[in-house]
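*Asks:* got a predicted model here, sequence first, then my questions.
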Amino acid sequence: MTEAFRFSAGRFHCPYRVYRSAVSGPVLILLPALGVAARKYENFALGLVAAGNHVLVADWPGQGESGPRPSRHLDYGYRDLVDEFVPSLLAIARGHFPHGRPVLVGHSLGGHVATLYAAANPDAEVTVVGIACGNIHYRNWKGRHRLLTPSVSVIFNLLTAVFGYLPGKTIGFGGHEARSLMQEWGRVAWSGNFDHLGLALHPAHANSTPSHYIGLIGDPFAPEASTRGLAALIQEQPSVHMLPSPRPASENAHSAWLRAPATVVEAVVSGLAQFSRQPAAGQSV
């Protein structure tokens, strides 16, 4: 079932799809990677549904089936996604599935946003599962690979200054991306923190959000150190489960798993199971 909501004072039309399980289980809100359309997650969603979960997945504003596309005059950043986009999805999820604790399942950029939401809202009664996501600070890479994210951020800043958005499809990274989002992304590559977003992030020791992170061995965009660095925003002792890529080594593990998501489905389900014995008051995970 496909429905939609409005974002950023109604400027963006944001479709979302609901997948219902035959049994009553948790509702998993899938937050996509940069430039990956929501429809690419269908096999993953169906696998989660077969395991007894309800699933809701939406395109980011201006991506996939959402419109219009970002431009010099249509912009948004991380804080808009944390303060408005995610709360809208949570309200929709609770409207469709009033019982059970919602789970934010974020892939790459989606993992950033899910983690930031939990860090800014430690009492929100959500669970976070991150997949192939991480803090993109250059120190989370080794050797010459440390040049990757800083150099990319410089290029992105130049392109967004010229075009007013990032022409990701043209350069082979992401989609038609919002200027502020990519500039903020790039600042993390240099600083390793999200202070520039202006979000009031609570320290990990004061955050009781249940969370679990899944990495793909050989992922050039989210090595294990990067994943642990992101998870540390809401976990004093990050829980990270590294999986072999289910696809050939010639395919980028960062998103190739979507073509064969069974092992990631299993890792998500087993990760959530560890929280099932400690539900929030009056709710089940």
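*Replies:* Perfect, thanks for sending it. Residues are numbered from 1 along each chain as shown.

*Asks:* from here on, contacts and neighbour counts on C-alpha atoms
*Replies:* Noted.

*Asks:* tell me the contacts of residue 32?
*Replies:* Contacts for residue 32 (CA atoms under 8 Å, 6 or more residues apart in numbering) come out as 38, 41, 57-60, 106-110.

*Asks:* what separation do you get for it and residue 215?
*Replies:* To residue 215, residue 32 is 15 Å away according to CA to CA, to the nearest Å.

*Asks:* what's the answer for residue 46, then?
*Replies:* Counting by CA to CA - residue 46 and residue 215 are separated by 21 Å.

*Asks:* who has more neighbours out of the two?
*Replies:* residue 215 (27 against 19; other CA atoms under 10 Å).

*Asks:* ok, residue 159 - contacts?
*Replies:* So residue 159 contacts 165-167 (CA under 8 Å, 6+ apart).

*Asks:* of the residues you listed, closest to residue 236?
*Replies:* residue 166 (34.6 Å; CA to CA).

*Asks:* which SS class is the closest one?
*Replies:* Classification of residue 166 by DSSP: H, G, I helix; E, B strand; the rest coil places it in strand.

*Asks:* ok, residue 83 next?
*Replies:* Classified using three-state DSSP, residue 83 is helix.

*Asks:* which residue ranges form the strands in the stretch 151-285 of the chain?
*Replies:* 165-167, 176-178, 211-216, 240-243 (DSSP state E, counting those that start in this stretch).

*Asks:* for residue 128, find the nearest of those strands.
*Replies:* With respect to residue 128, and counting by CA to CA, the nearest of these is strand 211-216 at 4.5 Å.

*Asks:* roughly how far apart are the most centrally placed residue in the chain and residue 31?
*Replies:* Closest to where the C-alpha atoms of the chain average out (CA atoms, centre = their mean) is residue 110, at 1.1 Å. Shown here: residue 110 relative to residue 31, a distance of 4 Å by CA to CA.

*Asks:* and if you look at residue 78?
*Replies:* 13 Å.

*Asks:* that older thread, so which of the strands of the stretch 151-285 of the chain is nearest residue 8?
*Replies:* Comparing these by CA to CA, strand 176-178 comes nearest, at 12.7 Å.

*Asks:* same for the closest one, what does it pack against?
*Replies:* strand 165-167, helix 168-171 (3 or more CA pairs under 8 Å, 6 or more residues apart in numbering; DSSP states H and E).

*Asks:* gap between the two ends of stretch 114-134?
*Replies:* So stretch 114-134: terminal residues 11 Å apart, CA to CA.

*Asks:* then this one, side by side with the first:
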Amino acid sequence: MTYLTQVLPTAGGHKITARLYLPQAESQAVVIIASATGVAQRHYEDFARWLSCQGYTAVTFDYDGIGESVDRHVKRSQATMLSWARYDCPAVLDYVAQTFPQQRRIWLGHSVGGHLLGMMDSTDRIDRAITVAAGSGYWLHNSPPTKRVAWLIWYLLVPTVVPVAGYFPGDRLNIMCDLPKGVMMQWRKWCLHPRYVVGVEGEALAQRFASVDIPITALRFSDDEMMSRRSIETLHGFFTGAPKKMVTIEPADIGQKRIGHIGWHKNRYRALWERYILDELAA
């Protein structure tokens, strides 16, 4: 099965690129896969194809300034994380609502893809959400492997390199991928505040998080080198109006030695999908 590529207009005037994976039989629901920061949608292809084989329509997309949604050099992108929430996510929801008006819509957000739920103007068109390894980026609450280097990234690397280059040259630094300047500088501010995005952006955004009332299941990996339990609990604590539960997954639970923050969407983790995600999709 191949995917269909869709170029979607946004209210911000730019376009983003999405991929559509259709099941052979009647679709049970639409699963929108919202990527982690710096992880292009192509990396979720194994998982998206598997979803289609289980009878779900899967939609992946690249945020403005990443992957297939880069229409010129990334340094020219005006994107921020808030613009991803304001323009890119609603554009995907518009497309899904118009194309599959009778289908349930499930938001599956990896890392920042889970954060964006609380930053959108509305989640009324989403029926339920699954977050994966999504936690506050406040650096002192990161898991130890990341906390040991986070201070270097946020206090030295980003404020030195980004203003000079005009973007974050992640490909050259072997840290994520190239990212727009606005994304990286905004993220830096959030990661230096104990209350992360809510602490920086203020009460209006806190109320947006609180207004989300769809059921949220948070999947946490015990060996996540970036997100600690505390960081995940902090982020989901902002969703005060949503029914929530957290599921902690040990690598041994799925016959693996390691899961980590990135990679759960590759074929080798199919046992994780079958054991922990299928039931949540059907709930």
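*Replies:* Here it is on my side, so go on. No experiment lies behind these values; they were computed from the predicted model shown.

*Asks:* follow-up on the earlier one: between the contacts of residue 159 of the first structure, which has the most around it?
*Replies:* Busiest of these [other CA under 10 Å] is residue 166, holding 29 neighbours.

*Asks:* residues contacting it?
*Replies:* 156, 159-160, 175-179, 182.

*Asks:* buried residues in the longest helix along the first structure, which are they?
*Replies:* Ranked by residue count under DSSP state H, the longest helix found in the first structure is helix 148-163. Neighbour counts using 16 or more other CA atoms under 10 Å place 148-150, 153, 156-157, 159-160 of helix 148-163 of the first structure among the buried residues.

*Asks:* show me which of those residues is closest to residue 265 of the first structure.
*Replies:* residue 149 (28.6 Å).

*Asks:* leaving out the residues flanking it, which one is nearest to that closest one?
*Replies:* Excluding its sequence neighbours, the residue lying closest to residue 149 of the first structure (CA to CA, 6 or more residues apart in numbering) is residue 189, at 5.6 Å.

*Asks:* ok, residue 229 of the second structure to residue 109 of the second structure distance?
*Replies:* Taking CA to CA as the measure, residue 229 of the second structure falls 17 Å from residue 109 of the second structure.

*Asks:* same deal with residue 79 of the second structure?
*Replies:* Counting by CA to CA, the gap from residue 79 of the second structure to residue 109 of the second structure is 19 Å.

*Asks:* also residue 153 of the second structure?
*Replies:* Look at residue 153 of the second structure and residue 109 of the second structure: by CA to CA, they are 24 Å apart.

*Asks:* about what we covered before: and the residue nearest to residue 149 of the first structure, how many neighbours?
*Replies:* For residue 189 of the first structure, using other CA under 10 Å, the count is 24.

*Asks:* can you check residue 282 of the second structure too?
*Replies:* 9.

*Asks:* the first structure: which residue goes with residue 178 of the second structure?
*Replies:* Matched to the first structure by TM-score structural alignment, residue 178 of the second structure sits across from residue 176.

*Asks:* and that match, what does it touch?
*Replies:* Residues in contact with residue 176 of the first structure (CA under 8 Å, 6+ apart) are 35, 62-63, 69-70, 165-169.

*Asks:* if we go to 6 Å?
*Replies:* By CA atoms under 6 Å, 6 or more residues apart in numbering, the contact list for residue 176 of the first structure reads 166-168.

*Asks:* which strand runs longest in the first structure?
*Replies:* Using DSSP state E to define each element, the first structure has its longest strand at strand 12-19.

*Asks:* other residues contacting it?
*Replies:* Contacts for strand 12-19 of the first structure (CA under 6 Å, 6+ apart): 1-6, 54-58, 61, 66-67.

*Asks:* quick one on the thing from earlier: and the contacts of residue 159 of the first structure, which is closest to residue 136 of the first structure?
*Replies:* residue 166 (18.1 Å).

*Asks:* gap between the closest one and residue 185 of the first structure?
*Replies:* 12 Å.

*Asks:* circling back to that earlier point, among the strands of the stretch 151-285 of the first structure, which is nearest residue 253 of the first structure?
*Replies:* Once the strands of the stretch 151-285 of the first structure are compared by CA to CA, strand 211-216 is nearest, at 6.2 Å.

*Asks:* over to stretch 210-220 of the first structure now: how far is its first residue from its last?
*Replies:* The first and final residues of stretch 210-220 of the first structure sit 27 Å from each other (CA to CA).

*Asks:* now do stretch 238-258 of the second structure
*Replies:* Terminal-residue distance, stretch 238-258 of the second structure (CA to CA): 29 Å.

*Asks:* any idea how far it is from the chain center?
*Replies:* Its chain's C-alpha centre and that of stretch 238-258 of the second structure lie 15 Å apart, by CA atoms, centre = their mean, to the nearest Å.

*Asks:* please apply the same query to stretch 180-188 of the first structure.
*Replies:* Using CA atoms, centre = their mean, the mean C-alpha position of stretch 180-188 of the first structure is found 15 Å from that of the whole chain.

*Asks:* what about it, how far off from the second structure?
*Replies:* Average distance, stretch 180-188 of the first structure versus aligned residues of the second structure after superposition (mean CA distance after the TM-score superposition for the first structure): 1.4 Å.

*Asks:* residues touching that stretch, excluding its own?
*Replies:* Contacts for stretch 180-188 of the first structure (CA under 6 Å, 6+ apart): 76-78, 137, 153.

*Asks:* try it again at 10 Å.
*Replies:* 34, 72, 75-81, 109, 112, 135-138, 149-158, 160-161, 164-166, 179, 192-197 (CA atoms under 10 Å, 6 or more residues apart in numbering).

*Asks:* which parts of that stretch are buried?
*Replies:* For stretch 180-188 of the first structure, the neighbour count (16+ other CA under 10 Å) marks 180-188 as buried.

*Asks:* which residue is the nearest non-sequential neighbour of residue 80 of the second structure?
*Replies:* Nearest non-adjacent residue to residue 80 of the second structure, counting by CA to CA, 6+ apart: residue 183, 4.1 Å away.

*Asks:* no wait, residue 97 of the first structure
*Replies:* Residue 97 of the first structure sits nearest to residue 27 (CA to CA, 6+ apart), 7.0 Å away.
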